[in-house]
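# the amino acid sequence is not available; the structure is as follows:
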């Protein structure tokens, strides 16, 4: 990642934003594949898509990770809440429990 202070103009800044967005998309795609694998494992073990204690843990981790790197923890919690709910719906569909 490029230090934002080193970016000299909007062209460089926009290029860095676009590169960051591309990296975020790749990470989210990887996370989706992990969710698919979780659904496979859960199916084999008779586990539900939603495990409330794990949901709470993921949201707590999102807040802590955000705070540790200078991101607003409330923003992270909101984003991760949407991500977790999407992930649960994806698992439920894979488990045939929509």
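Structure's in. What do you need? Bear in mind the structure is a predicted one, so any value in this text is a computation, not a measurement.

# can we go C-alpha only for contacts and neighbour counts from here?
Noted.

# which helix or strand contains residue 91?
In this assignment (DSSP states H and E), residue 91 forms part of helix 73-94.

# same for that helix, what does it pack against?
In terms of contact count using 3 or more C-alpha pairs under 8 Å, 6 or more residues apart in numbering; DSSP states H and E, helix 73-94 is assigned the packing partners helix 10-45, helix 52-69.

# so can I have a markdown table of the ones you listed showing distance to residue 86?
Conversion of the helices and strands packed on helix 73-94 to a markdown table gives the following (distance: least, C-alpha to C-alpha, whole Å):
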| stretch | distance to residue 86 |
| --- | --- |
| helix 10-45 | 10 |
| helix 52-69 | 12 |
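
# next up, a second structure to put side by side with the first:
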């Protein structure tokens, strides 16, 4: 070995140590960012699931109200359908009475 290579050896080792340290630090930063991303993603998924559950509850309440109102509308429709029949029957009975009274006269 020459004198020059002996002098350059500590510089090369120092450069290698610095490069290794930079790579190690960048690896640690990547690992930390990955852990943070996983944690934030998990928290976001929990919040999204909570929001979905709230909307499911709201939708269930809305559906039950709709079903209740649909039942009420159906009952009212049946009552309305029955009114013309009764009116027609009453009118026919009255007409028959009037005709019967006119026939008696």
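Cool, got the structure. Predicted, not measured: the structure shown is a model, and the values here were computed from it.

# next, the TM-score between them, please.
Structural agreement between the two chains, given as a TM-score (TM-score structural alignment, normalised by the length of the first structure), stands at 0.38; 40 aligned residues with a C-alpha RMSD of 1.9 Å.

# mean neighbour count and distance to residue 76 of the first structure added to the helices and strands packed on helix 73-94 of the first structure, as TSV?
What follows is these, written out as TSV (neighbours: other C-alpha atoms under 10 Å; distance: least, C-alpha to C-alpha, whole Å):
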stretch	mean neighbour count	distance to residue 76 of the first structure
helix 10-45	13	14
helix 52-69	14	6
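
# for residue 85 of the first structure, which of those is the nearest?
Of all these, the one in closest proximity to residue 85 of the first structure, counting by C-alpha to C-alpha, is helix 52-69 (9.0 Å).

# can you list contacts of that closest one?
Contacts of helix 52-69 of the first structure with the rest of the structure, by C-alpha atoms under 8 Å, 6 or more residues apart in numbering, involve 72-74, 76-77, 80-81, 84.

# just to revisit the earlier point, right, and the helices and strands packed on helix 73-94 of the first structure - which one's nearest residue 92 of the first structure?
Evaluated with C-alpha to C-alpha, those place helix 10-45 nearest to residue 92 of the first structure, the distance being 7.9 Å.

# give me the angle between that closest one and helix 73-94.
Taking axes from the mean of the first three to the mean of the last three C-alpha atoms, to 10 degrees, one finds that helix 10-45 of the first structure is oriented at 40 degrees with respect to helix 73-94.

# output the contacting helices and strands for helix 10-45 of the first structure.
If you count contacts as 3+ C-alpha pairs under 8 Å, 6+ apart, helix 10-45 of the first structure packs onto helix 73-94.

# got the buried residues for the helix it packs on?
By neighbour count on 16 or more other C-alpha atoms under 10 Å, the buried set for helix 73-94 of the first structure is 73, 76-77, 80-81, 83-84, 87-92, 94.
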